[in-house]
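Colleague: Need a 3D model of the sequence below.
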Amino acid sequence: MSDHSHSTVDIPILFEDNHLLGIVKPVNVPTQEDASGDPDLLTLLKQDLKERYNKPGNVYLGLVHRLDRPVGGAMIFAKTSKAASRLSETVRGRDFRKIYTAVVHGKPPAQRGTLKHTLLKDARTNTVTVVPPGTAGGKDAVLDYQVLGQNDRYSLVRVELHTGRSHQIRVQMQAIHCPLFGDQKYGAGVNKPGQQIALWSTIAGFPHPVTKEEITLKSLPPREFPWAEWPVHVYEQAFQN
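Modeller: Sure, this is the predicted structure:
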């Protein structure tokens, strides 16, 4: 077990009670331990809870949804197994709101729309492709998008996911010829190696697993290129229903 306690990753806390821990996931930190062996979010947060609450032994923290490694933003973890199983049900039952902002190349065909595709994942290459409906192994993918801002090269879009497929936003936006800024996998022709993918978890909303009150975690992307192409008030439109 390597010692991650000296990690300098700063993880802002959005919400915390006895049941839940809501945080802003930093970009390029894996959600859970992966082959890279880099410090992962789950380990870092457990370490932090252990230190903050001076807990002996292992700390419980349940992972109920994931963000791809290059993606940052609002994310919720469960601090008890009961909260974890209830939240997982919420995610499966689609009562979990997932809203993202993304910077894409070009202009979507309309200011707002719904995208429906069938996606097939190739686990070997960890890539996802759009396939004809009815394809064996294909899964339905549905999202709503709304254009919040545009300039001559890029569009800023708000995306609400209705399904939780692997790489869903990246693949579906590429399918309408608007690949995400910085996406090497699904926009290699228009992006330069080393660019950071411009996809951010802006809202995670769900009923509290115990109190049932509606919890809404909100996070805005950093004020750097390409996000800084638009003023903050443009992003805040993403918070309106």
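
Colleague: Please make it C-alpha for all contacts and neighbour counts, starting now.
Modeller: Will do.

Colleague: so the residue in the chain sticking out farthest from the centre, which of the three states?
Modeller: Each residue of the chain has a distance to the centre, and by CA atoms, centre = their mean the biggest one is for residue 56: 31.6 Å. Of the three states, residue 56 takes coil according to DSSP: H, G, I helix; E, B strand; the rest coil.

Colleague: same check, this time on residue 48
Modeller: With three-state DSSP as the basis, residue 48 sits in helix.

Colleague: and what of residue 152?
Modeller: coil.

Colleague: ditto for residue 89
Modeller: For residue 89, the assignment made with three-state DSSP gives helix.

Colleague: rewinding a little: wait, isn't the residue farthest from the centre of the chain in contact with residue 47?
Modeller: No - with contact taken as CA atoms under 8 Å, residue 56 and residue 47 are classed as non-touching, separated by 11.0 Å.

Colleague: before we go on, could you also do this sequence so I can check it against the first one:
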Amino acid sequence: MGAFEKVISTPKNLQVLYEDNHLIIVNKRPGDIVQGDKTGDLPLSEVVKQYLKEKYQKPGNVYLGVVHRLDRPTSGLVVFAKTSKALPRLNKLFSDKKAKKTYWAIVKEAPQKIEGTLTHWLKRNPKQNKSYANDREVPDSKKAILQYRILKKLDSYYLLEIDLKTGRHHQIRSQLSALGHPVKGDLKYGFPRSNKDASIHLHARKLEFEHPVQNKPLSILAPLPKDPIWDACS
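Modeller: Coordinates of the predicted model:
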């Protein structure tokens, strides 16, 4: 599998999609990690902090709360809280499933049905960092639900739009693999070839929720990564 060496986010190339006094929403590129991990690579959260520090010329530490995460090879919308007032409200909003998350995924073959609902019980294997989808409830499993529809036929692939109803570990990747249609480039879940940059063709495309402080509806759309297959989807 390729490395993510070429993908280094900095405050200069950060793609900010929305910002106000309470929150900031950015478009994560494949290869960025949202929070620090054992790799020691610079996480997106620190890049956003640096961006805010430079933009507002803050002399001390910058407050930033991580609301949710995306897998490293995945791209798209990530929300951060800029205030301690907004963070618990955003956390509750996401945990109560009041944020509508829409993803785009590229698969090789078309599912038998143009649209459908997938329900599985996912069991996570921490050592493998992988979730296994079961048709029935098994010990230590969590129910996972998503809705999909075929959005577009490409030359060699299909574009799926996915509405995530639950937020489980590797949920879309695991459930599409169980359906027999792993995400393009996702070796971990059964796609035969990796992408050259180690990304997978899974993108957090749209996020809709009520602002946690201003109580106004927000609808944010994330531009697609630049590559020939994503280009064919727009």
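
Colleague: Need the TM-score from the superposition.
Modeller: In this superposition the chains share a TM-score of 0.91, using TM-score structural alignment, normalised by the length of structure 2; 226 aligned residues with a CA RMSD of 1.8 Å.

Colleague: Excluding chain neighbours, give the residue nearest to the residue farthest from the centre of structure 1 in space.
Modeller: Distances taken as CA to CA, 6 or more residues apart in numbering place residue 50 nearest to residue 56 of structure 1, at 7.2 Å, with adjacent residues excluded.

Colleague: Can you tell me the residue that sits opposite that neighbour in structure 2?
Modeller: Under the alignment by TM-score structural alignment, residue 50 of structure 1 pairs with residue 53 in structure 2.

Colleague: can you check residue 96 of structure 1 too?
Modeller: In structure 2, the residue equivalent to residue 96 of structure 1 is residue 99, according to TM-score structural alignment.

Colleague: give the contact list for the residue lying closest to its match once chain neighbours are set aside.
Modeller: Here the nearest residue to residue 99 of structure 2 in space, its sequence neighbours aside, is residue 209; by CA to CA, 6+ apart that works out to 4.7 Å. Residue 209 of structure 2 sits next to 98, 99, 100, 217, 218, 219 when contact means CA atoms under 8 Å, 6 or more residues apart in numbering.

Colleague: Surely the second one and residue 208 touch.
Modeller: Yes - using CA under 8 Å, residue 99 of structure 2 makes contact with residue 208 at a distance of 5.7 Å.

Colleague: Buried ones in the helix or strand hosting residue 45 of structure 2, by neighbour count?
Modeller: Using DSSP states H and E, the element containing residue 45 of structure 2 is helix 44-56. For helix 44-56 of structure 2, a neighbour-count test (16 or more other CA atoms under 10 Å) marks 44, 45, 46, 47, 48, 49, 50, 51, 52, 53 as buried.

Colleague: The equivalent of residue 179 of structure 2 over in structure 1 - how many residues pack around it?
Modeller: Counting by TM-score structural alignment, residue 179 of structure 2 lines up with residue 176 in structure 1. In terms of burial, residue 176 of structure 1 registers 13 neighbours under the definition other CA atoms under 10 Å.

Colleague: dump the residue contacts of residue 176 of structure 1.
Modeller: Residues counted as contacts of residue 176 of structure 1 (CA under 8 Å, 6+ apart) are 108, 109.

Colleague: From residue 159 of structure 2, how far off is the residue nearest the centre of structure 2?
Modeller: When structure 2 is reduced to its mean C-alpha position, the closest residue under CA atoms, centre = their mean turns out to be residue 70, at 3.8 Å. Summarising the geometry, the distance separating residue 70 of structure 2 from residue 159 of structure 2, computed by CA to CA, to the nearest Å, is 20 Å.

Colleague: Also residue 25 of structure 2?
Modeller: In this structure, residue 25 of structure 2 lies at 24 Å from residue 159 of structure 2, with CA to CA as the measure.

Colleague: what's the answer for residue 67 of structure 2, then?
Modeller: 28 Å.

Colleague: swap in residue 121 of structure 2?
Modeller: The span separating residue 121 of structure 2 from residue 159 of structure 2 equals 25 Å under the rule CA to CA.

Colleague: same thing with residue 129 of structure 2?
Modeller: 26 Å.

Colleague: and the two? which has more neighbours close in?
Modeller: Neighbours per residue (other CA under 10 Å) separate residue 129 of structure 2 from residue 159, with residue 159 holding more: 24 against 10.

Colleague: What is the aligned counterpart of that one in structure 1?
Modeller: Per TM-score structural alignment, residue 159 of structure 2 is aligned with residue 156.

Colleague: Mean distance of the helix or strand where that match lies to its aligned residues in structure 2, please.
Modeller: Using DSSP H and E, residue 156 of structure 1 sits in strand 154-161. In the superposition with structure 2, the average deviation recorded for strand 154-161 of structure 1 is 0.6 Å (mean CA distance after the TM-score superposition for structure 1).
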